[in-house]
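**Student:** With the sequence up front, the predicted model follows.
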Amino acid sequence: MNGVQTASEAMTASFSAPPFEVSDPWGATTPRGLNPLDLSTILSGLPLPEIYTTAFDLAQPVGGKITVLALNKILGVSGLPPATVDKILNIVVAPTRSRITKGECSVTLALVAMAQKNMDLTIENLTAHREDLPIPHLPGLELIDFESVNEPDIYSASSSLPRVHHPVHVGSSVSDPWRYSTISTTTASKLSSIGNGGYPPAPSFLASPPISSPEVPQSVDPEATRKEMYQWFLNVDTIGISFAPEKEGVFLFKHTNYIVESKNRQTTVIRRYSDFWWMLEVLAKRFPFRILPNLPPKRLGVADEVFLERRLRGLTRFMNALVRHPVLRNDPLVVSFLTEPVELALWRKNVVISTEDEFTTRLPISDAFAKQIPGTLDLELESIKRRLPASIEYYRSMVHVLDRIQKRTEASAADYTRFSLALNALADCERKCHIEDCYNCAQLAQGYGKISSHINQTSHLLEDQARTTHRAMVENLKRHRDLLVSTQELLQRRDRSREGNAAEMLKKRIASNEAKLKTLRNSAASAAGASGNGAAGGDSSSAGVYDAQIEKITNNINSDHEELRVQNQRAILLQHTLWMEITYYHKSHAQIASMYQTFVHGQMKTSQSLFDNWKALSPVVHDLPMEVNGFN
C-alpha cells in the first residue's frame, strides 16, 4: 500500500539513539594502556573445568559481565582469608571498574585455586601453569543468593478489581479495541477441552484479521467505559524472553534462539530473530495504520555479548508492546507466534498466511460509522505530530542520564565492596598489637570487622538500587520512548499515504469520462438524426458504434463510482483507526505515573535501609576506644 513504511525501515528506530555504554560512570576518561596484558584472554581456548562456567552463569551476567559484588560472593565461599581475597581482586579488577567479563572471572577462579594450593598469586605464575591449573574448591556455590531483583511490572497497580485472564481464541474478532469480546459458556467449554493449555492448534488457514464491521453503540456509559479501560490495563499479558542454552547452526553461521514465555497463556516457545522479523513484516501489511512497535536491528558477522544483550531487551520490549496493544494482541498471527510449539519455519509451510490489510475485511461499513470520528481529529493529529520530535529527544536524554546514574550507583557498590574487603584484611593484620596485652588495639581490630560487615551491607543495598533503577526506570523509559517513536512513524505513514490520493484520481477520471460520455451521446444523436433524414453519406451503422462506446464508458464510470465508494469508506476506516490509535497512545500515558510511583517507592525503601544500616553501625563506632591514654 502506497505510503506504508516497510518493516525493514522501522526496525532500527528504537535503537537509533546512542547505546550509552558508559565505561567510566564518573565522567572522566579512564586512561588506556595501564595494563597492557588483557586478562580476559589468558585462559582462552583452554578446556576449563565446568565450575568456571557454572560460577559465572550463577552470578547473573548482564551483557556478558558480572558485578564485583557478585564476584565477591563467589570468593566468599572459597574459604580464603580476606587479605588473599583482596589481593586477588586487586590483580584482576581495576579500581575504576565495577564489572568483569567471563574471561576475567575465569582468571579470578584460577587464582583462587592457586591460593588454595598455596601457590604464588601472580599473573606470571598463572600463565606458567595455564595448562595444568588446579580446580577451585567452592562449597555451597549453588546456594549463594545473588539477590536478583524481579522486574517490577508497572502495569500491575494494586486494585480492588479482580485480575481476570481471558484466553484468546485464534478466530476471535475485535471491533472496538477498548471493549471485551464476550466468550460464551459453550465456547469456553470447547476451549478448555483443547490441549496445549486450553489453546487451539495452529489453523490450516491463517486469514487476515477477522474484524467485523463496527456499528455505532446505542448508548455509552462513561463510568462503565472507564472501568473497562482500567480493567484492560490490568489484564495485559507479560512476555519474558531469555536466551536458549545452546546456539544452532554450524561454525560462523550459528544463530541464537530465544525462549519466549507468555505469563497469561502459560506457554513457552522457541523462536529465532528472523521469526520476529517475519512477523513484523506481515503485521506491517495487515495493520498499515496501527502503532507498530520496532525491532532491534540486524547485525552482520558475529555479534558480541553486549549487542546480544541489548537485542534481547529490545525483543522483550517489542513483544510486550504487541501484547499491550488492544488490536494487535488478538491478531491470529501474534497468538500463533506465542502458542505454536513447533519451529515457526516449519509451521509456516503448513498454513496460508494472508497479508490483506485490516480494512479489506471491514467493508462495507454503516453510514453512521463516520459519526464516531471526532471533528477535531486532524487538528489533534497535527498537534501530536509537532510535539513528538521534542518528546522523543527528551526521553532519549532521560534514558542516557538515568543509565549513567545507574552505573554510578553500581560503581559505588563495587567501591564499598573493595573498602569492606580491605578493612577485613586490616582487621586480620592488626589483630595483635606490638605491645603485649593491649586490649584497645584488639577492640579496634574487632570493630574493623563489624564496620566491614555494615559497609558490605551498604554495597548490597546500592547494587539492589542500581538493578532496580535499570529494570524499573531505564527499561520502562525506553518502552515509552519506543511508543513515541512508533506513533511518529504512524503519522509519517499517514502523511505519505495522502501523497497518492486514489479518491482524487478517481474523481478526475470520472469527470473526464462523463465529459466523453456527453460528447459521444451528442454525436450519436446527430448521427441518428442524419440517418433518419436520409442525408447523403449517412451511415446507419455509426449509431451502433456509438452505442458500444457509450456502454463501455458508462461501465467504466459505474466501476469508478463503486471504487470511489470503497475508497471513501476506507478513508473513513483510516480516520477511525487513527482516532483509536491516538486514544491508545494517550491512555498509555497513564502508565507513566505508575512507573514513577514504583521508582520513588524503591528509592525510599533503599534510603530507609541505608539509614537503618548506618544507624545500626553508629553504636559500634562510638564504642571504639578513643582515649589517647588507652594506647600508652
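**Tutor:** Good, I have the coordinates.
**Student:** hey, let's count contacts and neighbours off CA atoms from now on
**Tutor:** Will do.
**Student:** The protein: strands as residue ranges?
**Tutor:** Listed in chain order, the strands of the chain (DSSP state E) span 65-67, 99-101, 205-206, 239-243, 257-262, 267-272, 352-353.
**Student:** Okay, angle between the fourth one and strand 267-272 too, please.
**Tutor:** Translated: strand 239-243. Angle, strand 239-243 to strand 267-272, by axes from the mean of the first three to the mean of the last three CA atoms, to 10 degrees: 50 degrees.
**Student:** Can you name the residues in contact with strand 239-243?
**Tutor:** For strand 239-243, contacts defined as CA atoms under 8 Å, 6 or more residues apart in numbering pick out 256-263, 312, 315-316, 319-320, 323.
**Student:** What of the fifth one?
**Tutor:** Applying CA under 8 Å, 6+ apart, the external contacts of strand 257-262 come out as 237-244, 246-248, 267-273, 338.
**Student:** PyMOL command to pick out the buried ones of those?
**Tutor:** A single PyMOL command is used to select the members of those judged buried by 16 or more other CA atoms under 10 Å:
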select buried, resi 237+238+239+240+241+242+243+267+268+269+270+271+272+273+338
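**Student:** Presented hereafter is structure B, for comparison with structure A:
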Amino acid sequence: MAGLRGGSIPSYYRDVFEIVCPDGESKIPEKVCVRLLLKSQLPKDVLLEIWRTVDSKQQGFLNRDGLYKALALTALAQQSKPLTDKALDAYQDTELPMPTLGDLSDLRKLTLRFRRQSHPTQLGYTYDELVGLDTLHLRIIPGKKGLIMKHVEFILESHTHGTSIQRRYSDFEILHDYLHRRYPYRLIPRLPPKKVNPSSRFVEVRRRALQRYINLVCRHPTMADDDIVKFFVTFNGKDFQHNLREKFKLLPDEFATNPLAAQSRELAGLEMQTNMSSIKDQIRQMQTNLISLRETAQRMTDRSLTMADDMNIFATELAAVSSDTRTATAWTQGSDSSWSHVKAGLRSLGPHFGRLSERSKEKATQESDGLVENISMLLALINAYQDLVDRREKGVMHEHQTAIANVERLKKHQGKLNTRKDVTTAHNWAEDAEKLGNRIVMEEGYITNVEMRNYFSLYCLNMEAQVVNTNMNQFAVIMQEMVDTQLQMNEQLQAVWKDMKPITEKILPPTSSASSPLKKTEWDAAVPTF
C-alpha cells in the first residue's frame, strides 16, 4: 500500500506526533505505536492489519508519514470503512479523517521512557521535567510532641502523590540511611544536623533544609520512582519507621538490580575517566561561587529586615515626639509657634513609616523564600555531587586498589612457595599451594566484581553530572525571581514614599501664618487615610 497521496493533515495528527515524538526524532518505536493504536479500542485483528500495512517492511518503527497513515487508517476502521487506498483517496481534496483515541497523556511518559532507555548515556530530562517530578512542602506542626523526649513534627505535602502526612526528623534519618545503602553512587543530599532542645530559629532553618532535601530526592530521575521514596512520601499509617524497616530490609543496592550494570564498562567510557579531574575542579569552583552568592543574598535579606526595624523605630519615635501634649511656654517658644503644626505633621507620617516597615518585611520574606532558598537548593545539589565523588574514591575505588594489592601479594607468596618446594615436604607443599591458589581465584573473582562496580559508579557519576548540569538552569529562575521581587517590592516602597511627600511639604506652616498652625481637620484633608 502506497503512502498518503493527498488530503491535508489535521492539526490533531501533528499534536499526536509531538506527543509520541517530543524530540522530533524520525523513528517512533513499535511499542509506542501499538500503545497508541490500542487506544482506538478496535479489534486486535484490525489493528494488526493496520500495523502490517504501515510497517510493510517490518522495520519495527514508523516515521512521521507512517504515523499519519496509521491515524488515517484507524479513523477509517472506526467508521467501518475499508482500509484501502481508494478509501483514503476520497480525502484528496479535504482534511484526513480524525480517529478517536481518548487521553494520550500516558503516551508522553511512555515515549520519554523509551527515549531515555534508547540513550542510556544521556539524562533525557529538561529542567522543567525534573521539577515536574514532584514539588513538596514541609510545614512545622505547632507544639512539640513526646512525653519525655520532646520532638518537632512536620506536615509533608506531595503535589504529585496528593498526600499530606506527618514526619519527624528521625524519619528523614532512616530514609537517608536507606538511600545511601540503596544508591551508593547517586546524588544524596546532606541531612541538616540534629540538636537537643533546639530554638525556634534552629527548627526553622532545619525545616528549610529538610524541604530542600526531600525535593532534591523526589526530583532525581532515578530515585523519584523508587519504592522507598514513594513509601516515605505516601505512607500514612502508624509505626512508619518499623514498617519501612520491615518492607525494605532485604533490598539490595542499585548495582545488583540495574540492568545497565552489566554494560557499565562500555557506558562509562574513557572520556569520563580522563575528565574526572576537570569535573572535580569545576565542582569546587561552583561550590565557592554558590557559597558567596548565598552569603550575598542573605545580606540582602538582612538589609531588608534591618530596614523594616529602622522604619518601625521611626514610626515609634515619631509617635512619641508628636504625642507630647505639654504646652510650650512663651519662654521656650519665643516668637515661633509652629511646633504644634510640625507635631501634627509628624503624627501623620507615623503610619507611613509603619507601612514602610511592613513592606520591607515582605521584601525580606520574598528574598529569603525565593533568592536564598533557590541558591541554597543548588548548593545542596553541588555538595551532594562532591560527597558522591569523595564516597566513590574512599569506597569502590579504594576497594578495587586494595583487592589488586592483595592478589599481587598472594602471587608473590605463591612464587616464593614454588622456590621452596622440597620433595621431603611434598604433601605439605601441595596442600599450601592449593589453598593459596584457591585464595587467588577468590580474590580475582572479587576484583572482577569490584571492577564492574567501579565502572558502574563511574557511569553513575557521569549521569549525576548531567543531573547537576540540567539543574543549573535554575539560575534563570533565580535571576527572574530576583528581578521581579526587587521591581515589585521597590515599587511598593516607592509608592509609600510618594504618599509621604505632600505631608512633608506641609509640615512647616507658611511664613505669613506661622503663628496660626493648620487645624487637625486641615491635616486630615492633606493626608491620605490609611
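**Tutor:** Received, thanks. Given the structure is predicted, the values throughout are model-derived calculations rather than measurements.
**Student:** Could you name the stretch from the strands of structure 1 that's closest to Val282 of structure 1?
**Tutor:** Of all the strands of structure 1, strand 352-353 sits nearest to Val282 of structure 1, with 8.5 Å by CA to CA.
**Student:** mean distance, that closest one to its aligned residues in structure 2?
**Tutor:** Compared with structure 2 after fitting, strand 352-353 of structure 1 has a mean deviation of 3.1 Å; criterion: mean CA distance after the TM-score superposition for structure 1.
**Student:** chain center to that strand: distance?
**Tutor:** Offset of strand 352-353 of structure 1 from its chain centre (CA atoms, centre = their mean, to the nearest Å): 27 Å.
**Student:** contacting residues for Pro259 of structure 2?
**Tutor:** So Pro259 of structure 2 contacts nothing (CA under 8 Å, 6+ apart).
**Student:** Please check the contacts of strand 239-243 of structure 1 and keep the buried ones.
**Tutor:** For those, buried by 16+ other CA under 10 Å: 256-258, 260-262, 312, 315-316, 319-320, 323.
**Student:** out of those, who's nearest Leu574 of structure 1?
**Tutor:** Of all those, Leu574 of structure 1 sits closest to Val323, with 22.0 Å by CA to CA.
**Student:** who are the neighbours in contact with the counterpart of that closest one in structure 2?
**Tutor:** When structure 2 is aligned by TM-score structural alignment, Val323 of structure 1 is paired with Cys218. Neighbour list for Cys218 of structure 2: 133-135, 224, 229 [criterion: CA under 8 Å, 6+ apart].
**Student:** Quick check: the residue nearest the centre of structure 1 vs Thr339 of structure 1, distance?
**Tutor:** Closest to where the C-alpha atoms of structure 1 average out (CA atoms, centre = their mean) is Arg317, at 1.3 Å. Plainly put, Arg317 of structure 1 is 18 Å away from Thr339 of structure 1 if you go by CA to CA, to the nearest Å.
**Student:** Then Ser453 of structure 1?
**Tutor:** Distance of Ser453 of structure 1 to Thr339 of structure 1, given as CA to CA: 49 Å.
**Student:** Among the two, which residue is more densely surrounded?
**Tutor:** Neighbour count, other CA atoms under 10 Å: between Ser453 of structure 1 and Thr339, Thr339 has more, with 23 against 18.
**Student:** Count the residues that sit near the closest residue to Asp171 of structure 2 other than its chain neighbours.
**Tutor:** Spatial nearest neighbour of Asp171 of structure 2, excluding adjacent residues (CA to CA, 6 or more residues apart in numbering): Gln241 at 6.6 Å. A count of neighbours around Gln241 of structure 2, defined by other CA under 10 Å, yields 15.
**Student:** moving C-terminal of the longest helix seen in structure 2, what's the next helix or strand?
**Tutor:** The single longest helix within structure 2, with elements called by DSSP state H, is helix 264-322. The helix or strand immediately downstream of helix 264-322 of structure 2 is helix 330-333, counting by DSSP states H and E.
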